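please work out how this folds:
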Amino acid sequence: MIRGIRGAITAFDNDVNEIIDATGELLQQMVEKNKIEPENVAQVIMTVTEDLTATFPAKALRDMSGWTFVPVMCMKEIPVPGSLEKCIRIMMTVETGVDQKDIQHIYLRDAIVLRPDLSTK
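Now for the predicted structure:
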């Protein structure tokens, strides 16, 4: 079955290392908690808010062993007034036998406010 796995994290600053570190932390938890193997990933879409411009978050995924051939795209999040700042979001499309209700979506740091119902799972 094809499933979407969501995640989000906030960066502390608009800094290359901070964006890569935050994205790496989020990816690591998404992969570990959902037991994801790169060969089962169809694509990864990453978005950032307008205030994160120092680097592409996809660089964090490229540093992960075995992820060379996974297609990744970075985009800018819609700038809705009052929305969460310095936020990196990830949508990973994977093939898995896990039931939809058992997928572990990951929300870290201030991004917990985006989906508190999924963050307490």
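
contacts and neighbour counts: CA atoms only from here.
Will do.

check which helices and strands the longest helix along the chain is in contact with.
If you go by DSSP state H, the chain has its longest helix at helix 16-34. Helices and strands touching helix 16-34, by 3 or more Cα pairs under 8 Å, 6 or more residues apart in numbering; DSSP states H and E, are strand 2-10, helix 58-62, strand 106-107.

structure for this one too, so we can compare:
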Amino acid sequence: MTRGIRGATTVSVNEESEILDSTKELVETMIEENQVQASEVSHVFISITKDLNATFPAKVLRGIDGWKYVPVMCMAEIDVPNSLQKCIRIMMVTNTSKSQEEVNHIFLNEAVRLRPDLIKGE
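Modelled structure (predicted):
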């Protein structure tokens, strides 16, 4: 079965290093928490809010061992008034035997406010 794994994080400033570091932390946590293998990933979409333009967060995936050929695309998030700012969202689509309820969606930093209903307890 193909499933989507959601992830989101925020940064405090629009700087390349912070965007890349935060994206890397998010992607690596998504991979670890869901036992994802690059060869099982169909594609990854990354959206960012309009206040983040210092770099392409997708660059991070190219540096992860085995992820060179996974298709990744960045795009702009819809600019909804009063929405969470400086936010990076990821949709990773992968083959998995997990049910939808077993998928671990990852929300870090201020992004925990986006979907508190999906955050699993430790």
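
now the TM-score, please.
TM-score for the superposed chains, counting by TM-score structural alignment, normalised by the length of the first structure: 0.98, backed by 121 aligned residues with a Cα RMSD of 0.7 Å.

which parts of stretch 62-74 of the second structure are buried?
Of all the residues in stretch 62-74 of the second structure, those buried under the rule 16 or more other Cα atoms under 10 Å are Trp67, Val70, Val72, Cys74.

so who does Ile5 of the first structure touch?
Residues near Ile5 of the first structure by Cα atoms under 8 Å, 6 or more residues apart in numbering: Met30, Ile90, Met91, Met92, Thr93, Val94, Ile103, Gln104, His105.

ignore the last one, Asp51 of the second structure
Asn14, Gln85, Lys86.

ok so, going back, buried sites along the longest helix of the first structure?
Buried positions in helix 16-34 of the first structure, judged by neighbour count with 16+ other Cα under 10 Å: 18-24, 26-31, 34.

pretty sure Ile106 of the second structure contacts Gly4?
No. In terms of Cα atoms under 8 Å, Ile106 of the second structure does not count as a neighbour of Gly4; the distance is 11.7 Å.

so where is stretch 82-89 of the first structure in the second structure?
Aligned using TM-score structural alignment, stretch 82-89 of the first structure spans residues 82-89 in the second structure.

mind checking the end-to-end distance for the matching stretch?
Stretch 82-89 of the second structure has an end-to-end distance of 17 Å (criterion: Cα to Cα, to the nearest Å).

what does stretch 86-102 of the second structure give?
28 Å.

residue contacts, the most centrally placed residue in the second structure?
Centroid-nearest residue in the second structure: Ile90, 2.9 Å away (criterion: Cα atoms, centre = their mean). Contact analysis of Ile90 of the second structure by Cα under 8 Å, 6+ apart lists Ile5, Arg6, Gly7, Ala8, Val44, Phe45, Ile46, Ser47.

I appreciate the help and will end here.
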